[in-house]
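What follows is a predicted structure for the sequence shown.
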Amino acid sequence: MKEFFDFILRFGNLNQQQIDFITSKATEITILKDEYFSEAGKIARQVGFIQEGILRVCYYDNKGEEITKYFIEENNLVVDLESFDNELPSVAYVQAVTDCKLIIFQRKDWLELLQTIVGWDAITHKIISRALMQKVERRSPLVSEDATTRYLKFLEIYPTVVNRIPLSYIASYLGITQSSLSRIRKSISL
């Protein structure tokens, strides 16, 4: 729980009573590699904080090909916000790329935190704003660049994940084939 509160307290202040109340609503879980935190077609009902591991957000395009939108690593919140907030079926999957340890809050408990803790909504708003900005910053430069530049940018954006996730997921994220990625990696290491 320490990592979770270290993360939360970067966005606002909480007293010990509030911290104890939040702790009482949290559950620690393990999600094994390839299992889903949330699934397309289902309503997201939990918010998670990643203590260990990497998750990815992915979907299937109209050709049935799997597309990786982005990765979420340790010390970040994970939630399909659109589905969670509006109780709509999700359009994406959130899948464990590695075995993951998470702290989770069920929707009813998260809503209770929002209603009970003064300032919790401001803290979560700052976290969501930061996450949305990161998402845009991470995707925007990748759109117009050649594949090698996109890969080098990926290494900048996700320096700690490149050796922990399958090349097929990286290739999907970059919008290239796995063989193209292998050629790029080989040419860079020469």
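Nice, I can see it.

From now on I want contacts and neighbour counts done on CA atoms only, so please keep to that.
Will do.

Tell me how far the nearest residue to residue 177 once chain neighbours are set aside lies from residue 27.
The shortest distance from residue 177 to any non-neighbouring residue, by CA to CA, 6 or more residues apart in numbering, is to residue 171 (5.7 Å). Distance, residue 171 to residue 27, using CA to CA, to the nearest Å: 34 Å.

and the two? which has more neighbours close in?
Taking other CA atoms under 10 Å, residue 171 and residue 27 do not tie; residue 171 has more neighbours (20 against 13).

Hmm, residue 40 is touching residue 93, no?
Yes - at 5.2 Å, residue 40 and residue 93 qualify as touching, with contact defined as CA atoms under 8 Å.

Tell me the residues that contact both of the two, please.
Common contact partners of residue 40 and residue 93 (CA atoms under 8 Å, 6 or more residues apart in numbering): residue 59.

Could I get the full set of helices for this structure?
Using DSSP state H, the helices of the chain run over residues 2-8, 16-25, 81-86, 107-116, 120-143, 147-157, 167-174, 178-189.

Can you say which of the ones you listed is packed in most?
The highest mean neighbour count among the helices of the chain, using mean count of other CA atoms under 10 Å, belongs to helix 167-174: a mean of 20.

okay, now the one to match up with it:
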Amino acid sequence: MYNAFFDYLKKYSATPLSGEDKAMIRRNFTPFKLKRKEYFLQAGDICMDYGFVVNGAMRMYSVDDKGQEHIIRLGLEDWWMGDRESFFNRIPSRYNIDALEPCELLVLKREGDAELMEKVPAYTEMKLKLDQAAEIAHNRRLTSALSDTAGKRYADLIERYPAFAERFPQHIIASYLGVNKDTLSRVKRKLKLK
């Protein structure tokens, strides 16, 4: 399980991990399993752990006053799941995070994150690169939601994350894109005709 994370760090950092670095990572990350439909976080709770997905599929979502789910984030292997605002500010989360498939994660507490940032250069380098990538992805998604058609949003999503179409049900993809599943069905039919 830890080897998956060590391999992940190599993708984001040119700094090699020492034996001491690996030992510190093992001390700070705890293996954690979720069954399908089991919560990692529920709205109203404080996010005490941040999870690195080793295996499985997850979603982060809010529920409006009408009971409608709004998917904020989807996660597969080598993705991170947690509510950053709640995790770092110790405030109740607005989001639910649950498993859509059985999941294996490595979870980290805030204090562990701080220790790794201070003492493991490869971890720090990875976090900086992920923060940059997350900002770019957030801005793209927001701009797309404001100005692109449903068809363009779907095509872009599948181009960037082809595994999403294979791993997530259509109603989950539709919610993530901000459309209903009938609209997504029409979009997919149009794309097949092209």
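Alright, I've got the coordinates. Everything numeric in this text was worked out from a predicted model, so none of it was measured.

returning to what we had before: which one of the helices of structure 1 lies closest to residue 70 of structure 1?
helix 167-174 (6.7 Å; CA to CA).

Mind giving me the packing neighbours of that closest one?
Judged by 3 or more CA pairs under 8 Å, 6 or more residues apart in numbering; DSSP states H and E, helix 167-174 of structure 1 is in contact with strand 66-72, helix 147-157, helix 178-189.

Determine the number of other residues adjacent to residue 104 of structure 1.
21.

Which residue, neighbours along the chain excluded, lies closest to the residue mapped onto it from structure 2?
Superposed on structure 2 with TM-score structural alignment, residue 104 of structure 1 falls opposite residue 107. Closest residue to residue 107 of structure 2 apart from its sequence neighbours, by CA to CA, 6+ apart: residue 51 at 4.3 Å.

Against residue 47 of structure 2, how distant is the match of residue 104 of structure 1?
Taking CA to CA as the measure, residue 107 of structure 2 falls 11 Å from residue 47 of structure 2.

now residue 116 of structure 2
In terms of CA to CA, residue 116 of structure 2 sits 19 Å off from residue 47 of structure 2.

in structure 1, which residue is closest to the centre?
With distances taken as CA atoms, centre = their mean, the residue of structure 1 nearest its centroid is residue 72 (3.1 Å).

For the counterpart of that residue in structure 2, which residues are in contact?
Matched across to structure 2, residue 72 of structure 1 falls on residue 75, judged by TM-score structural alignment. By CA under 8 Å, 6+ apart, residue 75 of structure 2 lies in contact with 53, 57, 58, 59, 81.

Could you identify which of the residues you listed has the most neighbours?
Highest neighbour count within the contacts of residue 75 of structure 2: residue 58, with 28 neighbours (other CA under 10 Å).

Can you tell me the closest non-neighbouring residue to the residue nearest to the centre of structure 1?
Nearest to residue 72 of structure 1 is residue 55, by CA to CA, 6+ apart, at 5.2 Å.

tell me the contacts of the equivalent of that neighbour over in structure 2?
In structure 2, residue 55 of structure 1 lines up with residue 58, judged by TM-score structural alignment. By CA under 8 Å, 6+ apart, residue 58 of structure 2 lies in contact with 74, 75, 76, 81, 97, 98, 99, 100, 101, 103.

With residue 117 of structure 1 instead?
Residue 117 of structure 1 neighbours (CA under 8 Å, 6+ apart): residue 18.

quick one: it and residue 20 of structure 1, what's the gap?
Distance from residue 117 of structure 1 to residue 20 of structure 1, by CA to CA: 11 Å.

do residue 185 of structure 1 as well
For residue 185 of structure 1, the distance to residue 20 of structure 1 (CA to CA) stands at 48 Å.
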